[in-house]
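Chemist: would you be able to build a 3D model of this:
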Amino acid sequence: MDREIGDVRPEYVLLAEILREKITSGQLALGSLVPSHKILADTYGTSQATAQRAVGLLRDEGFVAGASGRGTFVVASTPVHQRGDAMVMLTEVHQRLDELEQMVASLKAVVDTPGATRRQPRSNRA
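Modeler: Here you go, the predicted structure:
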């Protein structure tokens, strides 16, 4: 693994950066199998322990997930903290939708009540 002069980051961080770039660029597509620790170590000239730590870092960031006995797979192309904002927005949209559905149900109950007076739309008023 090539290291720029003065770069003091640990090797596993450098390897994780390389793999992260492959994931975000699509070279390692969603659902694809991440190479084994041995293959990563051989490919990048590092130890299997370093490869394991790099993959663990990507797992912590939400890019990959392990399937027992099957390997580690790419599960996302953006980190968890960026997906979190979208999840918060989606949750807020669902909450607002629930509120609107309750309002519609309440209005429908009033309209469907026998003997309820109905107002004419504004455009038809004299």
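
Chemist: all contacts plus neighbour counts: C-alpha atoms, from now on.
Modeler: Will do.

Chemist: for the helix or strand hosting Q95, name the packing helices and strands.
Modeler: Secondary structure from DSSP states H and E places Q95 in helix 80-111. Helix 80-111 sits against no helix or strand, with contacts defined as 3 or more Cα pairs under 8 Å, 6 or more residues apart in numbering; DSSP states H and E.

Chemist: another sequence for comparison is provided below:
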Amino acid sequence: MSEMPPLDPADTRPSYQQAADIIRDRIISGVYKVGDHLPSFVELGKRFGVNSSTVQKGVRMLQEQGFVASAPGRGTWVLSATPAPVDPVLQRLDEIDDRIASLETVVEELLRREGHTPR
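Modeler: Next up is the predicted model:
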């Protein structure tokens, strides 16, 4: 399995979104094939340089999109290399949620630069 690239700290997308996008790209490109198990959340977190809960949130997005499935004690495996049909309203809500998360990240960084502690 090829090395997982680290997440880009300059990217304004949330870390879980970056992780999900990298894993999705690897599924679509065939690095991970249908039926393959993904590395554990802990292992992916080490590869991406983030907490395993961040990876878990990204993988949850991929589950909702129909790319992967997870089960306790069985791990996470690839279901499909094509996304499941998505309700346009839910897709728009996800996009809005991602934009809000990106804005929160930018605001927190600006607050830090000004010497404030974000909540």
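
Chemist: sorry, back to before: would you mark the buried spots in the helix holding Q95 of the first structure?
Modeler: By 16 or more other Cα atoms under 10 Å, helix 80-111 of the first structure has no buried positions at all.

Chemist: again, but for stretch 92-102 of the second structure
Modeler: Residues 101-102 are the ones in stretch 92-102 of the second structure that count as buried (16+ other Cα under 10 Å).

Chemist: onto which residues of the first structure does it map?
Modeler: Using TM-score structural alignment, none of the residues of the first structure align to stretch 92-102 of the second structure.

Chemist: now do stretch 51-71 of the second structure
Modeler: The aligned range for stretch 51-71 of the second structure is 47-67, by TM-score structural alignment.

Chemist: run the chain-centre distance for that stretch.
Modeler: Centroid separation for stretch 47-67 of the first structure versus its chain: 16 Å, with Cα atoms, centre = their mean, to the nearest Å.

Chemist: show me what E21 of the first structure aligns to in the second structure.
Modeler: Checking TM-score structural alignment: E21 of the first structure goes with D25.

Chemist: output the contacting helices and strands for whichever strand or helix holds that match.
Modeler: Assessed by DSSP H and E, D25 of the second structure sits inside helix 15-28. Helices and strands touching helix 15-28 of the second structure, as assessed by 3+ Cα pairs under 8 Å, 6+ apart, comprise helix 52-64.

Chemist: residues in contact with the equivalent of A76 of the first structure over in the second structure?
Modeler: In the second structure, the residue paired with A76 of the first structure according to TM-score structural alignment is S80. Going by Cα atoms under 8 Å, 6 or more residues apart in numbering, S80 of the second structure touches 34, 66-68.
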